[in-house]
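Engineer: one predicted model, sequence on top.
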Amino acid sequence: MSETQAPTTSSETSSDIVGAILGVVENLDKHEDFMEPDIKRRKISKPADDKVHKLEDRLGGILCCAVCLDLPRAAVYQCSNGHLMCAGCFTHILADARLRDETATCPSCRVEISKTSATRNLAVENAVSELPSECQFCNKKFPRNSLEKHEEAECEERISRCMYDRIGCPWRGPLHERSAHENECVHPHRTGAEIMETLKVYDQKLLEERKLYDSIFDLLGYENISFNDVQLKPYRTDGFVHRLFYESSRFTAFNNQWVIKAGITNNQKDPTQCSERDISYQNVKYSGMKKVVLILKSKSATTLSLNYLVVNGPVGGINVKPRIYEFEFSEQNNESPYVTLPLPDTAECNRLLAAKTINLRLV
């Protein structure tokens, strides 16, 4: 016969219950020690592409150019329906339309655009200037209206040259490393004979610039000097491919009549298919009914040797670098060769093509 189990008392039962409760509470406390606050859990639960929802990124997608899809750096134009275009893309569209002899249209809604119908959006320009943009050197973000100053004068990571680069040091590096490099640079200790080859390159550049300006000053001392403010207007050829040319009205110089003619990217069959564009101009002497480019209308028994250059005139700014050309005109040879109009870049060429006329001064 088995022994009967002794009955448990109420005090033992109560102590077991209290111990179990304390164990549960202790486990809960330990679990809460590893639990994260609600705010942190909410942050982790957000999507990984949270950057897309930032205000500046959303505004960047709204205010970007409809052509290049980048935020404008300067002027912002809009069509009559409000679609935005940066100044570079706007002039490029107008230039392409001029080359194709078509009406320029908005790339978004195909409404007609022109210099007169399109307007600048100053509100968008001001808003874009306040949006942050990343410095190309230090990768820090600054408002666009102060970014250029930061990159040019303030950023310690901007690329700088060694102070001895004029004598051949090729070092390029961050600004904050320049002092350390210059303290160890070996070029100051080179002999004069070793740095002469480097100095010859600088002397050659200075000599070319000096020769240009000396030539201009010499021309100002000539007995006969004439300058004319000329306006070039577009016209097209009647060939299979309608080439675009510009031509001025007749003007008088040295008791003769002349005409200037200009072409667009003469070495390209279709200038609309090339990204690099230039304008070439030609001076033709006009004789009888034959029209050629710098045109001398009256017949001349003797040769006429001319030095000529194009500069910015008082009307309609044109950004050209001075360059002198020389040609001898005669009754049999009344057309000068095409020479490149010395524009700084393709953007300036597009700006001139976007205008109805090109104004310049011929000296």
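Structural biologist: Right, received. Where do you want to start? Numbers count the residues shown, from 1 in each chain.
Engineer: please make it C-alpha for all contacts and neighbour counts, starting now.
Structural biologist: Will do.
Engineer: wait, what's in contact with residue 163?
Structural biologist: With contact taken as Cα atoms under 8 Å, 6 or more residues apart in numbering, residue 163 is in contact with residue 182.
Engineer: pull the distance from the lengthiest helix in the chain to the chain's centre.
Structural biologist: Using DSSP state H to assign secondary structure, the helix with the most residues in the chain is helix 192-220. Here helix 192-220 is found 30 Å from its chain centre; the criterion is Cα atoms, centre = their mean, to the nearest Å.
Engineer: check stretch 58-65 too.
Structural biologist: So, by Cα atoms, centre = their mean, the centroid of stretch 58-65 is 19 Å from its chain's centroid.
Engineer: repeat for stretch 184-203
Structural biologist: Put simply, stretch 184-203 sits 35 Å off its chain's centre (Cα atoms, centre = their mean).
Engineer: circling back: right, and the helix or strand after the longest helix of the chain?
Structural biologist: Moving toward the C-terminus from helix 192-220, the next helix or strand (DSSP states H and E) is strand 228-236.
Engineer: this is the comparison structure:
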Amino acid sequence: MSNANPSVNNNELPPAAKRQRLSDVASKDESTLNEISTTMDSSEGEVGGSSGGGVSDLRERLHNILVCVVCREVPQPHDFFQCSHGHIMCEDCKTAVLAVAIFNKTRACCPSCRSLIRNYDQEQNLVVRQTLWELPISCPSCNDQFSDRKDLSRHLEFVCEGRVVCCKYHCLGCSWKGPYKDSVSHDSDCRFPQKQGKEILDILLHVEDRELEAQKPVLQLHRVLSASRVEFFTLRMKWIHRSEGLHPRTLESETIRAFEEYWVLRLRLKRAGEKITVSGQLLLSTTPRVSLMVDHLIQMPQSVCSAKQHHDIRPRIYRHIFDSTGKCANRQELPLAGPQALYRLFAMTRIQLRLWMFLHY
């Protein structure tokens, strides 16, 4: 039997207390904020026994919850992950943690709670992602705040006084770059418009040399596309153990067949102090009947890599003549775009590379 008083109308009951939304808090004036601060502090003290600093303290606590536990920066809404206990890491920091663990032959752990981190089970938190989309974003040059990231892009490209621009005489060789607000004063003081004709001619000849240098990759591409035969493979790399007589940090592909011969691609990880480099080497497993002039190119396969990884390996073509006495191409450093490219490569669940081979008779 119910103990409720039948004379009480449920419609007359007071509504349940609700926390203020961030958007509501941000739109209040200062006096209202103080009232909300007092109310929230008293209610939090009753429930949790804690005393806070009001709205500003609430914002600070929310900020501390949403920042990456490694770099302490607020991540992009589409660019973060969480450990099994919910601690937030931006993608760059996550890949760095995974890669460094591989370099050091240790387990990758969350820096906050030490829970195990694996690349294949990293997920996003929907609530955190939606909250990050609601947060205002600041311009890195002038600290103006924007609620829409598209507005920030337009601001950075056309409006911001702190955006970096080149001198308008850069075609003559002026290398000045600086904030847009300083460009007018620099242009008036730039010495390049006052140069004599002979000096300008020398500058233009130097510019022409640089353009010819920039065309070399196109000429290389034309050369390899004129090859007699072209093969490409997506290679799955695996670690080779020390007991096999190789360098202890060596990755090797499965054996592939191209141009009626068998080949293997090897990568060697080398660490000198804080610097880590990766070198690649193409090896011929069989003895060829004739000499083979082969160009090869290593890329990231788009089918298995993230959007950030598409250009992590800079295009570079290597040539070697393989014969019975020269079955190993020269070991060359892999042209990675930077440290993050190195981390993303070794943080892959399965390290895979695209190998192009071009045979010239």
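Structural biologist: Looks like it came in fine. Everything numeric in this text was worked out from a predicted model, so none of it was measured.
Engineer: buried stuff in the longest helix of structure 1?
Structural biologist: For helix 192-220 of structure 1, the neighbour count (16 or more other Cα atoms under 10 Å) marks 195, 216, 219 as buried.
Engineer: next: stretch 166-184 of structure 2.
Structural biologist: Neighbour-count burial for stretch 166-184 of structure 2, counted by 16+ other Cα under 10 Å, picks out 166, 167, 172, 174, 180, 183.
Engineer: same question for stretch 54-72 of structure 2.
Structural biologist: Neighbour counts over stretch 54-72 of structure 2 (16+ other Cα under 10 Å) mark 54, 55, 58, 65, 66, 67, 68, 69, 70 as buried.
Engineer: strands - which of these land there?
Structural biologist: Among the buried residues of stretch 54-72 of structure 2, no residue falls in strands (DSSP state E).
Engineer: now those residues in JSON lines, with distance to residue 150 of structure 2?
Structural biologist: Shown next, in JSON lines, are the buried residues of stretch 54-72 of structure 2 (distance: Cα to Cα, whole Å):
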{"residue": "54", "distance to residue 150 of structure 2": "32"}
{"residue": "55", "distance to residue 150 of structure 2": "28"}
{"residue": "58", "distance to residue 150 of structure 2": "28"}
{"residue": "65", "distance to residue 150 of structure 2": "25"}
{"residue": "66", "distance to residue 150 of structure 2": "22"}
{"residue": "67", "distance to residue 150 of structure 2": "22"}
{"residue": "68", "distance to residue 150 of structure 2": "23"}
{"residue": "69", "distance to residue 150 of structure 2": "27"}
{"residue": "70", "distance to residue 150 of structure 2": "27"}
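Engineer: restricted to helices, list those.
Structural biologist: Per DSSP H, the buried residues of stretch 54-72 of structure 2 map to helices at 55, 58, 65, 66.
Engineer: could you dump those into CSV and include distance to residue 190 of structure 2?
Structural biologist: Formatted as CSV, those follow (distance: Cα to Cα, whole Å):
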residue, distance to residue 190 of structure 2
55, 50
58, 51
65, 49
66, 46
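Engineer: between those residues, which sits nearest residue 192 of structure 2?
Structural biologist: Distance ranking of those against residue 192 of structure 2, using Cα to Cα, places residue 66 first at 49.1 Å.
Engineer: separation between the residue mapped onto that closest one from structure 1 and residue 127 of structure 1?
Structural biologist: Alignment note (TM-score structural alignment): residue 66 of structure 2 maps to residue 63 of structure 1. Distance, residue 63 of structure 1 to residue 127 of structure 1, using Cα to Cα, to the nearest Å: 9 Å.
Engineer: what do you get for residue 149 of structure 1?
Structural biologist: From residue 149 of structure 1 to residue 127 of structure 1 the distance is 18 Å (Cα to Cα).
Engineer: again with residue 226 of structure 1
Structural biologist: 49 Å.
Engineer: more neighbours, those two?
Structural biologist: More crowded of residue 226 of structure 1 and residue 127, by other Cα atoms under 10 Å: residue 127, with 13 against 10.
Engineer: report the separation between the corresponding residue of structure 2 for the more buried one and residue 137 of structure 2.
Structural biologist: Matched by TM-score structural alignment, residue 127 of structure 1 corresponds to residue 131 in structure 2. Going from residue 131 of structure 2 to residue 137 of structure 2 by Cα to Cα gives 12 Å.
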